[in-house]
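**Student:** sharing a model that was predicted from the sequence below.
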Amino acid sequence: MKNSYNKILIISSGLVVLGCLFFVGFVYFLPSENLAEKPSISVVDNQTDPQIVPKTVPAVLYLTTMTHLEDAWVEAATQEIYFKRVAEEVRYGMDLAEDYDAILTIETGLPFAEGCVNFDDNVMAEVLERGHGVGVHPDLPAKKVLPTELATDFIKKRIDALKKLVDTDIIGCSGVSAKSDWYTASLQAGCSFVDGTVAFAYLSMPMVRPRLVTNAFILFG
């Protein structure tokens, strides 16, 4: 009798297990559209569940550039081959930037601005017409102190040269950091901002600066 009872218990347990397996298999293989009709069954979608998938925001990296046509390139005003080589590089830079919907700022010193007139090729006007920015890069002498009036005239001469080429206001400049009072000179020349400030800007300031940033370090490294 005891053996018969054990057999019945084993068979009953087996049937329960088989029933559970059958139910799980039925649910697993049931088409997903049928699952939606059964409110008692929920399926978690790891791709869309807002509690599982964190919201992502596209990151944007902004890069800015300025291109200096140096005041030291004196040949750009008098040697056409030299001028054309610089002009070609400026146009190549614009072509490349435009391939990526980027905008350049081309800041010129006096020689290249004069070359635009001397060789009848107004590259700076083209820069503006193509949607890029223009500016002036005076290259104020860094290692000697100029009277403020002379420093102002130095900067203004370069601004005026650029104004002859482009129909826009020139309100900023770069390349003025020096021992001279470049701040006052820039303002008096008509600049409302200075960009591209480098360590040379400290040379006109009191020694209230980082301990290692001495005049000797700035000038000679």
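**Tutor:** Happy to help now that I have it.
**Student:** hey, let's count contacts and neighbours off CA atoms from now on
**Tutor:** OK.
**Student:** show me what whichever strand or helix holds Y183 is packed against.
**Tutor:** Taking DSSP states H and E as the criterion, Y183 maps to helix 182-189. Contact here means 3 or more Cα pairs under 8 Å, 6 or more residues apart in numbering; DSSP states H and E; on that basis helix 182-189 packs against helix 148-163.
**Student:** here's the one I want to compare it with:
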Amino acid sequence: MSNRHAPGHWAEYNAGQTRRDIREQCHRVMELAGPGNGRTAIDLGCGGGRETRALLEEGWRVTAVDSEPGTEARLLRTIGGRHAGLTVRVSGFENVTDLPAADLVYAGYSLPFQRRESFDRLWTEIRSALRPGGRLAVDIFGVNDTWAGDPAMTFLSAPEVRALLDGLEIEHWYEEDAPGMAYTGPKHWHVFHVIAFVP
């Protein structure tokens, strides 16, 4: 078991993420969606704020959500000061409610880090928030992942992930099932990288 549940782990992790490249999944969904033009995006588990910054720079209004107490100060450092298009919510996923109506929901490697009952409730919130024509870009951990079995996390099979996407048009689906590196060291990754569209 890694120390990802230890106090201070995510603050340390996020501090090291502020200068990395934008995740490929975020690049891909932004290309599919086109310029923000004032439309609304939600960044769930915004962490160091790299994707939040990229969305703001492309003209999106962003609601950024993360559980770490220092989230707002960290985001403001990453984006270079206050931004009229940014709303910050400091909240654990188990307490997230009333998401704004959104044209894009991005959750990069964040949704699995909650219990299944919290995951299911938040997924319902996400689906309700998505406007017609909106896009969802998520990374969901699979059952072959090294961390599978951790009761504080959620791991799904491919059929379970596809069931979550019922009624959506899948634009990108890639199943990663291979060894790699995590922040805490080597591990086996099993991740479904998915982008879906609300017809």
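**Tutor:** Nice, thanks for sending it over. Bear in mind the structure is a predicted one, so any value in this text is a computation, not a measurement.
**Student:** quick check: TM-score for this pair?
**Tutor:** The TM-score (TM-score structural alignment, normalised by the length of the second structure) is 0.30; 101 aligned residues with a Cα RMSD of 5.6 Å.
**Student:** which parts of the helix holding Y183 of the first structure are buried?
**Tutor:** Neighbour counts over helix 182-189 of the first structure (16 or more other Cα atoms under 10 Å) mark W182, Y183, A185, S186, L187, Q188, A189 as buried.
**Student:** longest single helix anywhere in the second structure?
**Tutor:** The single longest helix within the second structure, with elements called by DSSP state H, is helix 116-129.
**Student:** list the buried residues in it.
**Tutor:** So helix 116-129 of the second structure, judged by 16+ other Cα under 10 Å, has buried residues R116, S118, F119, L122, E125, I126, R127, A129.
**Student:** make CSV from those and add distance to D177 of the second structure to it.
**Tutor:** CSV is the format used below for those (distance: Cα to Cα, whole Å):
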residue, distance to D177 of the second structure
R116, 21
S118, 25
F119, 22
L122, 25
E125, 28
I126, 26
R127, 26
A129, 30
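**Student:** where do the helices sit along the first structure?
**Tutor:** 2-29, 32-35, 75-78, 80-99, 110-118, 123-129, 148-163, 182-189, 215-220.
**Student:** for L162 of the first structure, give its distance to V136 of the first structure.
**Tutor:** Distance of L162 of the first structure to V136 of the first structure, given as Cα to Cα, to the nearest Å: 7 Å.
**Student:** related to what we said a few turns ago, angle of the helix holding Y183 of the first structure against helix 148-163?
**Tutor:** 50 degrees (axes from the mean of the first three to the mean of the last three Cα atoms, to 10 degrees).
**Student:** what sits closest to G134 of the second structure if chain neighbours are left out?
**Tutor:** D103 (4.1 Å; Cα to Cα, 6 or more residues apart in numbering).
**Student:** what is the burial count for that neighbour?
**Tutor:** 22 (other Cα atoms under 10 Å).
**Student:** ranking the helices of the first structure by burial, who's on top?
**Tutor:** helix 110-118 (a mean of 23; mean count of other Cα atoms under 10 Å).
**Student:** give the other helices and strands that it contacts.
**Tutor:** Helix 110-118 of the first structure packs on helix 75-78, helix 80-99, helix 123-129, helix 148-163, going by 3+ Cα pairs under 8 Å, 6+ apart.
**Student:** change it to 7 Å
**Tutor:** helix 75-78, helix 148-163 (3 or more Cα pairs under 7 Å, 6 or more residues apart in numbering; DSSP states H and E).
**Student:** out of the ones you listed, flag the one nearest L110 of the first structure.
**Tutor:** For those, proximity to L110 of the first structure was assessed by Cα to Cα; helix 148-163 is nearest, at 5.3 Å.
**Student:** who are the packing partners of the closest one?
**Tutor:** Against helix 148-163 of the first structure (3+ Cα pairs under 7 Å, 6+ apart) you get helix 110-118, helix 182-189.
**Student:** turn those helices into JSON lines, columns for distance to V16 of the first structure.
**Tutor:** Shown next, in JSON lines, are those (distance: least, Cα to Cα, whole Å):
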{"stretch": "helix 110-118", "distance to V16 of the first structure": "93"}
{"stretch": "helix 182-189", "distance to V16 of the first structure": "90"}
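**Student:** quick one: which of those is nearest I10 of the first structure?
**Tutor:** helix 182-189 (97.0 Å).
**Student:** show me the contact partners of that closest one.
**Tutor:** T148, A151, T152, I155, K156, V176 (Cα atoms under 7 Å, 6 or more residues apart in numbering).
**Student:** tabulate the helices and strands packed on helix 110-118 of the first structure (TSV), appending distance to F23 of the first structure.
**Tutor:** Compiled in TSV, these are given as follows (distance: least, Cα to Cα, whole Å):
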stretch	distance to F23 of the first structure
helix 75-78	86
helix 148-163	84
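**Student:** so which of these is nearest V27 of the first structure?
**Tutor:** Comparing these by Cα to Cα, helix 148-163 comes nearest, at 78.0 Å.
**Student:** how far off helix 110-118 does the closest one point, in degrees?
**Tutor:** With the same axes, to 10 degrees defining the directions, helix 148-163 of the first structure sits at 40 degrees from helix 110-118.
**Student:** name the helix or strand for W189 of the second structure, please.
**Tutor:** strand 185-197.
**Student:** got the buried residues for that strand?
**Tutor:** K187, H188, W189, H190, V191, F192, H193, V194, I195, A196, F197.
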